[in-house]
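In: build the 3D model from these lines:
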Amino acid sequence: MKVQEILNNLETKHPGEKEYLQAVQEVLESIETIYNENPQYESAKIIERLVEPDRIITFRVSWVDDDGNVHVNLGHRVQFNNAIGPYKGGIRLHPSVNLSILKFLGFEQIFKNALTTLPMGGGKGGSDFNPKGKSDAEIMRFCQAFMLELWRVIGPNTDVPAGDIGTGGREIGFMYGMYKKLQMENSGVLTGKGLNWGGSLIRPEATGFGATYFTKDMLKTQNDSFKGKTVCCSGFGNVTWGVALKVTELGGKVVTISGPDGYVYDKDGLDEDKIDYLLSLRASNNDIVSPYVEEYPEAVFYPGKKPWEVKCDIAMPSAIQNELNGEDAAQLVANGVQYVAEVSNMGCTPEAIEVFHNHKIPFAPGKAANAGGVGVSGLEMSQNAMKINWTKDEVDAKLHQIMSSIHVACEKYGTEEDGYINYVKGANIAGFIKVADAMLDLGVI
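Out: As a prediction, this is how the structure comes out:
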């Protein structure tokens, strides 16, 4: 495999799609050796087929606001690869949404889903619609208009969307209501549903819980634990909420949260009341975190800054892609960080990852550490198919098992001669082998 040649061809075909090209480059560089050792992959052109989505659906979404004004947004669904199961991936509603971001997320989702051991392919979707500041009625009209186009190409055994940034239980409910009306069926076509109409327990917390479980196993390889550890997080939504809950339960202390306006440092750490406050802060339909210090004056707000300047034992970026760069990584290393777990999708830039690897800092990539959310979505699909509901403890135990199996796979394929575990390499190789072998079994289609 000639990595640079493939990347050059992709850049020619898809100019300017930097997030997508970054995601592809990371995977190709990790799997180059194993790919070249297996000529059957080359003869079947697995890479050339894998880096291009099966299809991309783009559509207009027209909706009317409360004042009677008509608005037009773009909707997309990227169905990337279904070799091991139906396409599976969230719907992102955010002004930044474009095809490069959705293709990067969909490509990552292929390997993330494969790592869970559940039969799910990779996909992603969304719109440049901004739910912030919109009324419930406006959200409903947009979601219904979005689903009027999307319903034709999804289904419980075809493509199962879920929530993502901007798409929570409210939005999933409006989308599912319209799908149900159009398709005239109750099915597991969407995950992240409400608990009283098909949802799974601990789904909102699952990404954060799963990342913490993965990090716990990462610490265990060093005969270490969360007990007494200081943890820096970014974001302040469901993902950070889940991390804070589980880290606190395991004896660690989360001391930062962040938003577009800056970050909050709370030296005392987030306790149960503060963690609950995160949810109310997010529910206030406002992106800013500065009100935290009004509620808890012992904390300090740093406007326009990122939390990676704070001294910590463990850094867990939990907000958005490329939020932690090379300079941030160097600052963390200088301050003595011992572990880094990427809870957001591709939360660290390639330069940041290089810094961590060069300093032999155990680093968990998002496609491994962040797989808990889609893992529980897969469990929700199973519950829907069987028309049952598992208890919170049952779902949590299955999630723990999924994350432990992912860590085992990363350790198997990522352990280097000096004993350092390259989790990026391990995750990419483990996910790739599963998908590539399935593609070989299915023939050229």
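In: only C-alpha atoms for contact and neighbour calcs from this point on.
Out: Will do.
In: strands along this protein, start to end?
Out: With strands called from DSSP state E, the chain shows them at 55-64, 70-81, 87-93, 121-127, 159-162, 230-233, 253-259, 262-265, 300-303, 314-316, 339-341, 363-364.
In: any idea how far the closest residue to Glu32 other than its chain neighbours is from Glu29?
Out: Leaving out its chain neighbours, the residue that sits closest to Glu32 by C-alpha to C-alpha, 6 or more residues apart in numbering is Met1, at 6.5 Å. Distance from Met1 to Glu29, counting by C-alpha to C-alpha, to the nearest Å: 10 Å.
In: I'd assumed Lys112 was in contact with Cys367.
Out: Careful, residue 367 is Lys and not Cys. Yes - if you go by C-alpha atoms under 8 Å, Lys367 and Lys112 touch, sitting 4.6 Å apart.
In: do a quick rundown of the helices in the stretch 251-400 of the chain.
Out: Secondary structure of the stretch 251-400 of the chain (DSSP state H, counting those that start in this stretch): helices at 272-283, 291-295, 326-334, 350-358, 366-369, 372-386, 392-414.
In: pick the most buried one from these.
Out: By mean neighbour count, with neighbours taken as mean count of other C-alpha atoms under 10 Å, helix 366-369 ranks first of the helices of the stretch 251-400 of the chain at a mean of 30.
In: so how far is that helix from its chain's centroid?
Out: Offset of helix 366-369 from its chain centre (C-alpha atoms, centre = their mean, to the nearest Å): 8 Å.
In: so for the protein, the centremost residue is which one?
Out: By C-alpha atoms, centre = their mean, the mean C-alpha position of the chain lies nearest to Asn345, the distance being 4.5 Å.
In: quick check: closest non-adjacent residue to it.
Out: Nearest non-adjacent residue to Asn345, counting by C-alpha to C-alpha, 6+ apart: Gly366, 5.1 Å away.
In: to compare against the first, here's the next sequence to fold:
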Amino acid sequence: MSLNLKNFINSVEHRNACEPEFLQAVTEVVEDLIPYINEHRQDLIDLKILERMVEPERVISFRVAWLDDNNQIQVNRGYRVQMNSAIGPYKGGLRFAPDVNLSILKFLAFEQVFKNSLTGLPIGGGKGGSDFDPKGKSDNEIMRFCQSFMTELQRHIGAETDVPAGDIGVGTREVGYLFGQYKRLQNNFTGVLTGKGIHWGGSYIRPEATGYGLLYFVQCVLDYNSESIEGKTISISGAGNVAYYAAEKAIQLGAKVITLSNSQGTIYDPEGFTLERLQHLGSLGRDLKDYTSKYASSSFHAKQNPWQFPCDIALPCATQNEINAEDAKKLVEQGCKIVAEGANMPSTAEAIKIYLQAKINFGPGKAANAGGVAVSGLEMSQNAIGQQWSPEKVDHRLKLIMENIHKTCVRFGKEPNGYINYLKGANIGGFIKVAEAMKAQGVV
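Out: Presented below is the predicted three-dimensional model:
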């Protein structure tokens, strides 16, 4: 007996109608897994491991009613997708954004299962959030929303059950309000959330972790090919934490970062950002175009992405499906050698096919941006033993984790011609550990 790829995808699509992001994520994974399972792991077919992995263990949806500053009642929808707990408690961020829906959260939770497995830490996969938009809201409105959100969520999470973190729209401020409400309702101080403030259970290097980890992964790719990052030209999309700290680490390592962007457009500085220039850009908030008034070498390209500018390395750090087939072709034509994803699924399926056909070194998000959840897992460890590790120790552990992820990708992704298919390696490497745990635990 064997799995049929087309029939499997059709079945998932039938059971998850109108969920394009989730179907895209599943398709990307099973295109690698089904051939591998058919050839190497017949035992997993009878156990229907893959069929069980694409079905969340639990999906929670709830109403979030709260009062705005005008004493008007507002109503949002909250979610928690608890995807897979075979290797540890559910772990994954909370996203507050107006486009949040079940399809997006299921795709993120599914990706999180593989990402968390690759870190080597004992954490399962989950994701949650709300269609609440924190932009333009006062601190008090955000606090009241977070308190209402946690009043419902608290009955479904715990330090040994499900440990949420931050994501888009959920930073230290929001985590603080969520944690405070959980503590008040449960009457205990426990590591139920990660991304906490440094003085109340948080970990050093957590804000920087995804961006730093991304560059550590890129370093591994270059080292494997006997190259150095020094002098390489890097294009980065986004201007949030991931993009900012990816740029910071790249500059520290001697690379030349030429772009950052947001929804308004792209800043292009052919001279390259220095740490001083990067700090200035970070102080501008969303008004990136104001950077050009201080640095004449730069230009602002309204409503355009960074992929038009020649680079050696592209780091998409903004949002899903930001690089389409046309962008990917442009990157290939201009000589880009590495694409490593700082965001979750920022490349469309068509773009990924172009990378692989061109033999670009493509680091998928589940591998390349695992640094954030890795340090969240380290925060859980610190909370469990009542310690706080130094920034140097956390950074060292982060680097080791990213190096081990790279080794896993090479192990499972090396093709007969020597090309490393990092996507295939990450998919299979992340799957094996979870599948073995599910097999050992029986039909649950």
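In: quick one: TM-score?
Out: Aligned and superposed, the two chains score 0.98 in TM-score terms (TM-score structural alignment, normalised by the length of structure 2); 441 aligned residues with a C-alpha RMSD of 1.0 Å.
In: re earlier: in TSV: the helices of the stretch 251-400 of structure 1, plus distance to His76 of structure 1.
Out: Output for the helices of the stretch 251-400 of structure 1, formatted as TSV (distance: least, C-alpha to C-alpha, whole Å):
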stretch	distance to His76 of structure 1
helix 272-283	26
helix 291-295	34
helix 326-334	32
helix 350-358	27
helix 366-369	22
helix 372-386	20
helix 392-414	30
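In: residue contacts, Leu28 of structure 1?
Out: By C-alpha atoms under 8 Å, 6 or more residues apart in numbering, the residues touching Leu28 of structure 1 are Val3.
In: that one pairs with which position in structure 2?
Out: Using TM-score structural alignment, the equivalent of Leu28 of structure 1 in structure 2 is Val30.
In: burial count for the residue nearest to Glu32 of structure 1?
Out: Residues lying near Met1 of structure 1 (other C-alpha atoms under 10 Å) number 17.
In: next one: Ser100 of structure 1
Out: Burial of Ser100 of structure 1 is recorded as 18 neighbouring residues (other C-alpha under 10 Å).
In: that one and Glu380 of structure 1, how far apart?
Out: Distance of Ser100 of structure 1 to Glu380 of structure 1, computed by C-alpha to C-alpha: 28 Å.
In: show me where the stretch 1-150 of structure 1 has its helices.
Out: Assigned by DSSP H, counting those that start in this stretch, the helices in the stretch 1-150 of structure 1 fall at 3-13, 18-36, 39-43, 46-50, 99-115, 136-150.
In: and the third one, how far out from the chain middle?
Out: Which is helix 39-43 of structure 1. 30 Å.
In: and Phe59 of structure 1, what's its match in structure 2?
Out: Using TM-score structural alignment, Phe59 of structure 1 sits opposite Phe62 in structure 2.
In: how much space between that match and Gln82 of structure 2?
Out: In terms of C-alpha to C-alpha, Phe62 of structure 2 sits 14 Å off from Gln82 of structure 2.
In: looking at the two, which one has more neighbours?
Out: With neighbours defined as other C-alpha under 10 Å, Phe62 of structure 2 and Gln82 compare such that Gln82 has more, 30 against 14.
In: so which of the helices of the stretch 251-400 of structure 1 is nearest Tyr213 of structure 1?
Out: helix 392-414 (6.4 Å; C-alpha to C-alpha).
In: residues touching Gln383 of structure 1, list them.
Out: 200, 389-390.
In: only the buried subset of the residues you listed, as a ChimeraX command please.
Out: Filtering the contacts of Gln383 of structure 1 down to the buried ones (16 or more other C-alpha atoms under 10 Å) takes a single ChimeraX command:
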select :200,389
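In: burial of the aligned partner of Leu193 of structure 2 in structure 1, as a residue count?
Out: Using TM-score structural alignment as the criterion, Leu193 of structure 2 maps onto Leu190 of structure 1. Residue neighbour count, defined by other C-alpha under 10 Å, stands at 27 for Leu190 of structure 1.
In: thought Ile428 was touching Leu33 of structure 2, still the case?
Out: Yes - if you go by C-alpha under 8 Å, Leu33 of structure 2 and Ile428 touch, sitting 6.1 Å apart.
In: pretty sure the residue nearest to the centre of structure 1 is touching Asn370, no?
Out: Yes - in this structure, Asn345 of structure 1 is within contact of Asn370 by C-alpha under 8 Å, at 7.1 Å.
In: just to revisit the earlier point, go ahead and confirm the residue nearest to Asn345 of structure 1 touches Gly347.
Out: Yes - if you go by C-alpha under 8 Å, Gly366 of structure 1 and Gly347 touch, sitting 7.2 Å apart.
In: measure Ile353 of structure 1 to Gly366 of structure 1 for me?
Out: With C-alpha to C-alpha as the criterion, Ile353 of structure 1 and Gly366 of structure 1 are 12 Å apart.
In: ignore what I typed, I meant Glu272 of structure 1.
Out: 26 Å.
In: likewise for Thr158 of structure 1?
Out: 25 Å.
In: how about Leu281 of structure 1?
Out: To Gly366 of structure 1, Leu281 of structure 1 is 25 Å away according to C-alpha to C-alpha.
In: so who does Ala352 of structure 1 touch?
Out: Shown in contact with Ala352 of structure 1 (C-alpha under 8 Å, 6+ apart): 324-330.
In: so who does Ala438 of structure 1 touch?
Out: Contact analysis of Ala438 of structure 1 by C-alpha under 8 Å, 6+ apart lists 83-84.
In: one more: Glu379 of structure 2?
Out: 194, 201-203.
In: same thing but 10 Å
Out: Going by C-alpha atoms under 10 Å, 6 or more residues apart in numbering, Glu379 of structure 2 touches 191, 193-196, 201-206, 373, 387-389, 394.
In: can you pull the contacts of the counterpart of Thr116 of structure 1 in structure 2?
Out: When structure 2 is aligned by TM-score structural alignment, Thr116 of structure 1 is paired with Thr119. Contacts for Thr119 of structure 2 (C-alpha under 10 Å, 6+ apart) come out as 366-367, 370-371, 373-375, 377, 398, 400-405, 408, 430.
In: one more time with 6 Å
Out: Ile401 (C-alpha atoms under 6 Å, 6 or more residues apart in numbering).
In: next one: Ser30 of structure 1
Out: Lys425.
In: Arg15 of structure 2 maps to what in structure 1?
Out: Mapped onto structure 1 by TM-score structural alignment, Arg15 of structure 2 lines up with Lys13.
In: just Gly136 of structure 2 next, same as before
Out: Aligned by TM-score structural alignment, Gly136 of structure 2 pairs with Gly133 of structure 1.
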